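Novice: What follows is a predicted structure for the sequence shown.
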Amino acid sequence: MRRDVFQAIADPIRRDIIEILSTEVLTVNEIAEKFEISRPAISKHLKILNECGIITFNQSGRERLCLIQPKTLIPAFLWIKQYNKLWEDRIDSFENYINQLQTKKKNNE
């Protein structure tokens, strides 16, 4: 089954794994040690991240190194970015509303 980046980032454990691997290359065991879930559960998350193309595995002797492929996160970034302006406008509108309420309150005192 081919998965996409949105399936990968939908789970908080996978988001944490992505964050960890964004700063260092780790073995599967080193990643598993950072979580309080079973090694098989971590392996399942890593498999999904690999199927999504977000990580790759490199064999180094008996160890499998996990490497992040940051370019595969671009579609998610672009999707989120399109809503940035919308939320900035809403926050600005709310700030203006609060300022108007404060001005009315001061004028009524």
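Specialist: Yep, that arrived.

Novice: For the rest of this, base every contact and every neighbour count on C-alpha atoms.
Specialist: Will do.

Novice: Now do the helices in this protein.
Specialist: In the chain, the segments counted as helices under DSSP state H are 5-9, 12-21, 28-33, 39-51, 74-81, 84-108.

Novice: What helices and strands are in contact with the second one?
Specialist: Going back to what we said before, that points to helix 12-21. helix 5-9, helix 39-51, strand 63-68 (3 or more Cα pairs under 8 Å, 6 or more residues apart in numbering; DSSP states H and E).

Novice: this is the comparison structure:
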Amino acid sequence: MKDNEGRNSCWYVQVVDKYYMTTSLARRFYLREKLHSFRMGESKSVMENVDEFQWLIDELSNAKVEISDEDQAVFLLISLPEQIEKFDGRGDYILGKTKILARFEILDLIDALKIEEDENR
């Protein structure tokens, strides 16, 4: 399929890739800055915050910037809102932002927060 100027759909895909999927230094720098300054909003649900965080990780991956699982867990932990510092979800731990958790512990925390959020509705 071609448009009035003889350009086919492949040409348009290349243009979109050039502008939106670029791996330029500026884009990588911008995405890294967003990751380092990412903070979970207290007005959003846990899932919305985690989805936004995962979107950012995916965008970095698309820009050929790999973030290790351990670093992702640290960034996610740092991004937690202040209210979560005092969270005692299951009665067996209290989270402080300075504690480094393994990725599976972060995922357990997210699951506990989802349960807590559902119970509060």
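Specialist: Everything's here; your move. As the structure is a prediction and not an experimental result, all values here were calculated from the model.

Novice: Need the TM-score from the superposition.
Specialist: TM-score of the superposed chains, computed with TM-score structural alignment, normalised by the length of the first structure, equals 0.27; 52 aligned residues with a Cα RMSD of 4.7 Å.

Novice: Give me the residue at the spatial middle of the first structure.
Specialist: Most central in the first structure under Cα atoms, centre = their mean is Arg15, positioned 4.2 Å from the mean C-alpha point.

Novice: Now that residue: closest residue in space that isn't a chain neighbour?
Specialist: Of all residues not flanking Arg15 of the first structure in the chain, Ile9 sits nearest, at 5.4 Å (Cα to Cα, 6 or more residues apart in numbering).

Novice: And Thr27 of the first structure, by the same measure?
Specialist: Leu65 is the one closest to Thr27 of the first structure (Cα to Cα, 6+ apart), at 4.3 Å.

Novice: any idea how far that neighbour lies from Tyr97 of the first structure?
Specialist: 52 Å (Cα to Cα, to the nearest Å).

Novice: ok, those two, which is more surrounded?
Specialist: Leu65 (19 against 12; other Cα atoms under 10 Å).

Novice: Wait, the more buried one touches Asn50, no?
Specialist: No - with contact defined as Cα atoms under 8 Å, Leu65 of the first structure does not count as touching Asn50 (12.0 Å).

Novice: Perfect, that will be all.
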